[in-house]
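Colleague: A predicted structure for the sequence below; I have some questions about it.
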Amino acid sequence: MATGAKNLITDVPGLMIGNAEDMAAITGVTVILPDEPAVAAADVRGGGPGTREIDVMDPANLVEQIHGICLSGGSAFGLDAAGGVMSRLEAARRGFPIGGFHVPIVPSAILFDLMNGGDKAWGEDPPYRDLGKKAVDNAAVEFALGNAGAGLGATAGPLKGGLGSASIVLDNAVTVGAIVAANPTGSVVMPDGRTFWAWALEEGDEFGGNPPPAARGQGDVALANTLPGANTTIACVATDATLSKGQAKRVATMAHDGFARAIRPVHTPFDGDTVFALSTAKRPAPDPAGLSQIGAAAADCLARAIARAVWLAEDVGGMRSYRSSVR
């Protein structure tokens, strides 16, 4: 196995990513756009989630495909971003056809970044709907990481969080990728303050090439923010293998292991940790063993993406980045 050519989720054929930021407010939006309607599912494990259109992806429900996935800052205000994404997609006549209308299905999840030093005095006009539109306009196969999109205002324990992505190509040529806005209550580094919990999964020097830790152990983790719902890591994993809604749900469930490999503690009452899984259906459907391999790869990609998000983040709004904190 090896990383994809870009080491981004867009190594999965049929995907684009769009980012948009409000630098004054220190917040942003990321949209995952498949080139065709796509099967997707979600798994929510955090204790303080903020989501939209999650139930539509349940295998028991009618709608079989989605048209985009939106990740946003802004806490509950950020749920408006999906409305902006819908507006842009509807203008392009993309959506679930019903009664002469096209209704874009855009599941979304938000993270908390309201207390990061940005100007949130937006009154009755939060910026998220417009940011959702801009994210669609900016969609491309190449995109920024670190202080970008939904990761702009993110924190990771005591460090600056960010937007991360990674990919892997399996031996059977199936591609798996992940994108994450890393904003956890827990820490992404070991008690030594330097070594990423995900260090053993690193490909090349994608998050600094740090050597193995001198000592290992859980250690005590000081939680940076203990307001209910005050953090949250939100992510999407994707593959070009053809999946059913039930299979996508299994991949989303397995991908949460990537959170546990990169963040400690994880899935706390203060996080709304949510993982979406998406299939672009460019390759044949897997058998159960192949599905297991895709889920395992998704978890590893997600762990790497979390570490990359923090490694590539930069100081902003009084939040110190990993690279400025660790010498």
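Modeller: Yep, that arrived.
Colleague: switch to C-alpha atoms for all contacts and neighbour counts from now on
Modeller: Will do.
Colleague: now the element after the lengthiest strand in the chain, going C-ward?
Modeller: For the chain, the longest strand by residue count, based on DSSP state E, is strand 274-283. Per DSSP states H and E, strand 274-283 leads on to helix 288-312 as the next helix or strand towards the C-terminus.
Colleague: list the buried residues in that following helix.
Modeller: Within helix 288-312, the residues scored as buried using 16 or more other Cα atoms under 10 Å are 291-312.
Colleague: that helix vs strand 274-283, what angle?
Modeller: 120 degrees (axes from the mean of the first three to the mean of the last three Cα atoms, to 10 degrees).
Colleague: list the helices and strands helix 288-312 packs on?
Modeller: The helices and strands touching helix 288-312, judged by 3 or more Cα pairs under 8 Å, 6 or more residues apart in numbering; DSSP states H and E, are strand 162-169, strand 175-182, strand 234-241, helix 245-262, helix 322-325.
Colleague: please redo it, this time with the cut-off set to 10 Å
Modeller: Judged by 3 or more Cα pairs under 10 Å, 6 or more residues apart in numbering; DSSP states H and E, helix 288-312 is in contact with strand 155-156, strand 159-160, strand 162-169, strand 175-182, strand 234-241, helix 245-262, strand 274-283, helix 322-325.
Colleague: in addition, the following structure is provided for comparison:
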Amino acid sequence: MSHRAAINALRDYLATVIIGQQHLIERLLIALLADGHLLVEGAPGLAKTKAIKMLAHGLEANFHRIQFTPDLLPADVTGTDIYRPENGTFQFQQGPIFHNLVLADEINRAPAKVQSALLEAMAERQVSVGKQTYSLPELFLVMATQNPIEQEGTYPLPEAQLDRFLLHVLIDYPDAAAERQILQLVRGEAKSHTPAPPSEPVSQATIFAVRQEILDLHMADSVIEYIVQLIQASRHPGQYDQQLAGWIEYGASPRGTIALDRCARTYAWLQGKDFVSPDDVQAVVHDVLRHRLLLSFEAEAEGIRPQQVIDTLISVVPIA
């Protein structure tokens, strides 16, 4: 089976078990193939946990869920040294972060030390305990979730930590047709009629090979310039639009430029294309920049959302 056929089979499998969340499925695959992490925000019960769990079923990978709570400690995530009295030494006990796919459920319910421990592991791909450093698996993806409804007792992620996420995905309730399909699926699962995963789980070697194919995808200089100008417009909005200048306090960092390039390439590859177009950039730009723009007090007072700001960015930046 070719690499593209393997990924398409995985996508088709996810679509049969995750109903009404096509956007989430696509963004999960983008994060996986672009070697990044994603933050998913949505109400409870929208299959966020199930999505990454089913992704692990279709991959040659292991999965662990961490439920973030206010009393969680950094060692509960990373692991810690355990004293062994039989030989008088300390031995490192790996924490749940040492898995290929990790779900950080309700990340904003954990205090800052725990959040920083997780985000350091995400950025550095390693964990330091005492004088020792331990490498995380080569295939490593963190999906963190936030519940936007109930904010009491939460610790909002600072902007600098949000920047570590490749994508920030918003998901909403399914429509009526999808809701009916969900009922049928759940009834079938209760009768042990769970859809079977792909006959051959996608190997890690396939994932790494696809990542190389994505990096080799052709991107014209004009598309590169379009990406750069979108980021520049977020940093110097006054040069493009005065209304935009009143909305944006701080623009995207160079991580935003890199993320937009990687995600546009991956999106184009998933569409079966062998080149990247401005349409591919526009398809992912909202999820890439949503958490990287710091809006002004005036914009927040007017009820302006990042979605509207990014729409305006797209409208004022010309395609080269």
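Modeller: Perfect, thanks for sending it. Note that the coordinates shown come from a computational prediction; the quantities given were computed from them, not determined experimentally.
Colleague: report the TM-score for the pair.
Modeller: Superposed pair, TM-score by TM-score structural alignment, normalised by the length of the second structure: 0.28. Supporting alignment: 141 aligned residues with a Cα RMSD of 5.7 Å.
Colleague: that older thread, in CSV, list the helices and strands packed on helix 288-312 of the first structure along with distance to Asp22 of the first structure and mean neighbour count.
Modeller: What follows is those, written out as CSV (distance: least, Cα to Cα, whole Å; neighbours: other Cα atoms under 10 Å):
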stretch, distance to Asp22 of the first structure, mean neighbour count
strand 155-156, 16, 31
strand 159-160, 17, 30
strand 162-169, 14, 30
strand 175-182, 16, 33
strand 234-241, 19, 29
helix 245-262, 27, 24
strand 274-283, 23, 25
helix 322-325, 22, 16
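Colleague: Val44 of the first structure: which of those is closest?
Modeller: Nearest to Val44 of the first structure among these is strand 274-283; the distance by Cα to Cα comes to 4.4 Å.
Colleague: residues in contact with Leu260 of the second structure?
Modeller: Leu260 of the second structure sits next to 166-167, 224, 227-228, 230-231, 254, 266, 280-282, 284-289 when contact means Cα atoms under 10 Å, 6 or more residues apart in numbering.
Colleague: just the ones of these in helices?
Modeller: 224, 227-228, 230-231, 254, 266, 280-282, 284-289 (DSSP state H).
Colleague: quick one: which of these is nearest Leu39 of the second structure?
Modeller: Of those, the one sitting nearest to Leu39 of the second structure (Cα to Cα) turns out to be Asp287, at 9.5 Å.
Colleague: contacting residues for the closest one?
Modeller: Contact partners of Asp287 of the second structure, counting by Cα under 10 Å, 6+ apart, are 27, 38-40, 166-170, 260, 263, 306-307, 310.
Colleague: are any of those residues buried, and if so which?
Modeller: 27, 38-40, 166-170, 260, 263, 306, 310.
Colleague: just to revisit the earlier point, just the buried residues of the ones in helices among the contacts of Leu260 of the second structure.
Modeller: Using 16+ other Cα under 10 Å, the buried ones in those are 224, 227-228, 230-231, 266, 280-282, 284-289.
Colleague: could you single out the nearest of the ones in helices among the contacts of Leu260 of the second structure to Thr133 of the second structure?
Modeller: Using Cα to Cα, those come closest to Thr133 of the second structure at Pro254, 27.4 Å.
Colleague: hmm, back to that, what would the helices and strands packed on helix 288-312 of the first structure look like in TSV with distance to Val39 of the first structure?
Modeller: TSV is the format used below for these (distance: least, Cα to Cα, whole Å):
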stretch	distance to Val39 of the first structure
strand 155-156	30
strand 159-160	33
strand 162-169	19
strand 175-182	15
strand 234-241	10
helix 245-262	6
strand 274-283	6
helix 322-325	36
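Colleague: looking at those, which is closest to His102 of the first structure?
Modeller: strand 274-283 (20.3 Å).
Colleague: wait, which of the helices and strands packed on helix 288-312 of the first structure is closest to Ala91 of the first structure?
Modeller: Using Cα to Cα, these put strand 274-283 closest to Ala91 of the first structure, at 22.2 Å.
Colleague: report the angle between that closest one and strand 234-241.
Modeller: 20 degrees.
Colleague: and the angle for strand 274-283 of the first structure with strand 175-182?
Modeller: 160 degrees.
Colleague: any idea how far the nearest residue to Gly83 of the first structure once chain neighbours are set aside is from Ile17 of the first structure?
Modeller: With sequence-adjacent residues excluded and distances taken as Cα to Cα, 6 or more residues apart in numbering, Gly83 of the first structure is closest to Arg129, at 6.0 Å. According to Cα to Cα, to the nearest Å, Arg129 of the first structure and Ile17 of the first structure sit 17 Å apart.
Colleague: so for the two, which sits in the more crowded spot?
Modeller: Neighbour totals were compared for Arg129 of the first structure and Ile17, and Ile17 leads with 26 against 22 (other Cα atoms under 10 Å).
Colleague: that one reaches Ile32, doesn't it?
Modeller: Yes. Using Cα atoms under 10 Å, Ile17 of the first structure makes contact with Ile32 at a distance of 4.9 Å.
Colleague: can you give me the strands in the stretch 101-250 of the second structure?
Modeller: 101-105, 126-129, 132-135, 141-146, 167-170, 218-219, 248-250 (DSSP state E, counting those that start in this stretch).
Colleague: packing partners for the first one?
Modeller: So that's strand 101-105 of the second structure. By 3+ Cα pairs under 10 Å, 6+ apart, strand 101-105 of the second structure packs against strand 38-41, helix 48-57, strand 63-67, strand 141-146.
Colleague: just the angle between that strand and strand 63-67, please?
Modeller: Using the same axes, to 10 degrees: strand 101-105 of the second structure against strand 63-67 is 10 degrees.
Colleague: host element of Lys133 of the first structure?
Modeller: helix 128-137.
Colleague: and that helix, what's buried?
Modeller: Going by 16+ other Cα under 10 Å, helix 128-137 of the first structure has these buried residues: 128-136.
Colleague: what helices or strands is it leaning on?
Modeller: strand 15-22, strand 27-34, strand 69-72, helix 81-91.
Colleague: between these, which one is closest to Phe276 of the first structure.
Modeller: strand 69-72 (8.2 Å).
Colleague: quick one on the thing from earlier: now, which of the buried ones among the ones in helices among the contacts of Leu260 of the second structure sits nearest Leu55 of the second structure?
Modeller: Using Cα to Cα, these come closest to Leu55 of the second structure at Thr266, 17.2 Å.
Colleague: is the closest one in contact with Arg211, as I believe?
Modeller: Yes. Counting by Cα under 10 Å, Thr266 of the second structure does reach Arg211; the two are 8.3 Å apart.
Colleague: for Leu183 of the second structure, which of the helices and strands packed on strand 101-105 of the second structure is the nearest?
Modeller: helix 48-57 (15.2 Å).
Colleague: that closest one: which residues count as buried?
Modeller: Those would be 48-49, 51-57, for helix 48-57 of the second structure by 16+ other Cα under 10 Å.
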